[in-house]
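Peer 1: any chance you can model this:
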Amino acid sequence: MEDNNTLQMDSYSENQSLRTALQTYPQLSGQVTTFYSSGGAERAKNLKNFIEEMMNDYKQYFPVQFDLHMMILKEDDLRKFCDVPYGLPWIDTDNKPWLICMPFEQAGVIVGGALALSQQNQVPQQVNDKLNDLGVSYETASRLYVDLIGFHEVGHAFCAALGLENLNPWFAEFMATYFCYGFIKEKYPLYATIWYEFTNIIFKDISCFQYKTLEELDNHYDEVGFKDPANYDWYQKQFSKMVDEIYKTEGIDFIHNVIKLFKDKNPSTIETRTLLQKNYPQFENWFNNY
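Peer 2: The predicted structure follows:
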């Protein structure tokens, strides 16, 4: 998730205070400097290695440079700095160095909400069957899914570095997922299968969601993201389904073309729809649903 007020802080100085405070935590140096709560060295190392692998993979195609840090904090530690739903990964690209937040405990709003383990009996049978075929339990897959969102956050970083920082909120999320999905599809196909299968897990009746159109997400992005994680999760899963459809035929070329179409521009929602439909007709039917 990316947002101009990701940390819900009031000033630039408060964002810098967070970065200063992180210096008091244990850290791993390297390409992605990683700060973590006590006891989290192994988790920090594993996430750091994955994030750096994705960055290096894409830099073969998009040779951009950016300074990226990551924090992996326990809920009590994170609450000292910001008030966002715990367990929801996010990135701040409005302040430097750019900063990804990942949960220390694989718990919180996603594992405990959108993918609630307590509601496992409501998981569609097709998803359970696929997980059984893969030899992966629902609990393991749910916790992995949270970590995979870290790749989505790296996707936001690449978008910002490539001049795509002014995309409509919905399309910014779409493109971040495109980077994420493209990486795991090619490097970790098992993870890509789990990611896609989880698009079919929506525990709430979508009729209860306040917002369901792309325009509504653009106009109420912060509200949806921070106040109704289930609604936000539904949007993200619709994007993931379409990402899969586009990736099957376009692969990484889609990213190259999006850069040509949108780099350093600030298109309206209508302009974005028009450009995408003109270049990729399969978007037309999809837009009609949202």
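Peer 1: rest of the way, CA atoms for contacts and neighbours
Peer 2: OK.
Peer 1: now do the same contact list for F179.
Peer 2: 151-152, 154-155 (Cα atoms under 8 Å, 6 or more residues apart in numbering).
Peer 1: scan those residues and report the most crowded one.
Peer 2: The most neighbours of any of the contacts of F179, using other Cα atoms under 10 Å, belong to G155, which has 28 neighbours.
Peer 1: also this sequence, please, to line up against the first:
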Amino acid sequence: MKVTFLGTGTSQGVPVIGCSCPVCKSLDFRDKRFRSSVHIQIGKLSLVIDTGPDFRSQILRAGITELDAVIFTHEHKDHTAGLDDIRPFNFKQRKDMPVFGKPQVLEQIKREFAYIFSGKRYPGVPQVETIEIDDNPFTIEGITITPIPVMHYKLPVLGFRIGDFTYITDANHIPEDSLKLIEGTETLVLNALQMESHISHFTLDEAVEMAKKIGAKNTYFTHISHKLGLHNTVDQELPEGIALAYDGLQLTLG
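Peer 2: Below you'll find the predicted structure:
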């Protein structure tokens, strides 16, 4: 399995428009963060989790030329807004794109991208096959994917586990039943928004505490705000086995 972090930023991305803080002015490429998304390659199977507003740029930068499915964690715009940019894959692969999400996520997508689902479809619009999922495991081309229910303040969000890899973004609470589903994970991705308390995201300290509780061999933090601080400074202060992810980071997992 190869995992590529397409984006590791929060809803506004980093740098933030109009901001002159040290992070937004940083020349370190690791402080430049597109909205959160990840690409997973398992053999010939190519998946992305979430298609945010930067999706086109992310796909081009990563050199992804084949895509078999899109999986959505939740319905917020910073995780869905780039769905239209699956069109080149439709044209190249000559098939509809399977899009997996909970019913409320797919309903939101159908409202925001009404032209995709219209009875009178405009030529060239994305070709999508929506597939409802719930909290139960599902498969894509023989690969089992286990949803991990978490809470984003009052909004239910799904993380996902594939083998020994677990990806969780936009969460500030992981129920005990979900923690049991994560047990044995060797590589964990978890959101860590900023230093200060936040209503719907783990802070850095909360994310570190949760990472230690889960006990994965390696944990990477994502969905990072400019308020967290400079990548180089924060990353050096993290405990062993925990690191900040950055756009373009690739992990090769057994």
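Peer 1: please work out the TM-score for the two chains.
Peer 2: Superposed pair, TM-score by TM-score structural alignment, normalised by the length of structure 2: 0.29. Supporting alignment: 116 aligned residues with a Cα RMSD of 5.5 Å.
Peer 1: picking up where we left off before, which one of the contacts of F179 of structure 1 is nearest E14 of structure 1?
Peer 2: V154 (23.0 Å; Cα to Cα).
Peer 1: dump the contacts of F179 of structure 1 to TSV, plus secondary structure and distance to K59 of structure 1.
Peer 2: What follows is the contacts of F179 of structure 1, written out as TSV (DSSP: H, G, I helix; E, B strand; the rest coil; distance: Cα to Cα, whole Å):
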residue	secondary structure	distance to K59 of structure 1
F151	helix	14
H152	helix	16
V154	helix	12
G155	helix	12
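Peer 1: just checking, T219 of structure 2 touches A207?
Peer 2: No: with contact defined as Cα atoms under 8 Å, T219 of structure 2 does not reach A207; the gap is 9.8 Å.
Peer 1: quick one: M70 of structure 1 and F35 of structure 1, what's the gap?
Peer 2: 6 Å (Cα to Cα, to the nearest Å).
Peer 1: same question, E223 of structure 1
Peer 2: In terms of Cα to Cα, E223 of structure 1 sits 28 Å off from F35 of structure 1.
Peer 1: which parts of the stretch 101-250 of structure 2 are strands?
Peer 2: In the stretch 101-250 of structure 2, the segments counted as strands under DSSP state E, counting those that start in this stretch are 128-132, 138-140, 143-152, 155-162, 165-167, 187-191, 218-222, 242-244, 250-252.
Peer 1: next, the angle strand 143-152 makes with the fourth one.
Peer 2: What that stands for is strand 155-162 of structure 2. 150 degrees (axes from the mean of the first three to the mean of the last three Cα atoms, to 10 degrees).
Peer 1: which elements pack onto strand 155-162 of structure 2?
Peer 2: strand 143-152, strand 165-167 (3 or more Cα pairs under 8 Å, 6 or more residues apart in numbering; DSSP states H and E).
Peer 1: so what touches the shortest one?
Peer 2: Looking back up the chat, that one is strand 165-167 of structure 2. 159-161, 182, 185-190.
Peer 1: same question, stretch 239-257 of structure 1
Peer 2: Against stretch 239-257 of structure 1 from outside (Cα under 8 Å, 6+ apart): 173-175, 177-178, 181-182, 196, 199, 286.
Peer 1: T4 of structure 2: neighbour count?
Peer 2: Neighbours of T4 of structure 2 (other Cα under 10 Å): 19.
Peer 1: I meant E216 of structure 1, not that one.
Peer 2: E216 of structure 1 has 14 nearby residues by other Cα under 10 Å.
Peer 1: and D133 of structure 1, by the same measure?
Peer 2: 9.
Peer 1: first-to-last residue distance for stretch 47-60 of structure 2?
Peer 2: End residues of stretch 47-60 of structure 2 are separated by 15 Å (Cα to Cα).
Peer 1: list the contacts for the nearest residue to D218 of structure 1 once chain neighbours are set aside?
Peer 2: Leaving aside its sequence neighbours, D218 of structure 1 sits nearest to P169 (Cα to Cα, 6 or more residues apart in numbering; 5.3 Å). Shown in contact with P169 of structure 1 (Cα under 8 Å, 6+ apart): 217-218, 221.
Peer 1: can you give me the helices for structure 2?
Peer 2: 55-62, 77-80, 87-93, 103-112, 114-117, 176-182, 204-214, 231-236 (DSSP state H).
Peer 1: so which of the ones you listed comes closest to L155 of structure 2?
Peer 2: Ranking these by proximity to L155 of structure 2 (Cα to Cα) places helix 103-112 first, at 10.8 Å.
Peer 1: how about the closest one: buried residues?
Peer 2: 105-106, 108-109 (16 or more other Cα atoms under 10 Å).
Peer 1: what is that helix packed up against?
Peer 2: Applying 3+ Cα pairs under 8 Å, 6+ apart, one finds that helix 103-112 of structure 2 contacts strand 128-132.
Peer 1: give me the contact list for the strand it packs on.
Peer 2: Contacts for strand 128-132 of structure 2 (Cα under 8 Å, 6+ apart): 96-103, 106, 116.
Peer 1: got the angle between it and helix 103-112?
Peer 2: 150 degrees.
Peer 1: ok, and for strand 128-132 of structure 2, which residues are buried?
Peer 2: 128, 130.
Peer 1: can you list the helices of structure 2 in JSON lines and add distance to V3 of structure 2?
Peer 2: Formatted as JSON lines, these follow (distance: least, Cα to Cα, whole Å):
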{"stretch": "helix 55-62", "distance to V3 of structure 2": "11"}
{"stretch": "helix 77-80", "distance to V3 of structure 2": "18"}
{"stretch": "helix 87-93", "distance to V3 of structure 2": "20"}
{"stretch": "helix 103-112", "distance to V3 of structure 2": "24"}
{"stretch": "helix 114-117", "distance to V3 of structure 2": "29"}
{"stretch": "helix 176-182", "distance to V3 of structure 2": "18"}
{"stretch": "helix 204-214", "distance to V3 of structure 2": "19"}
{"stretch": "helix 231-236", "distance to V3 of structure 2": "20"}
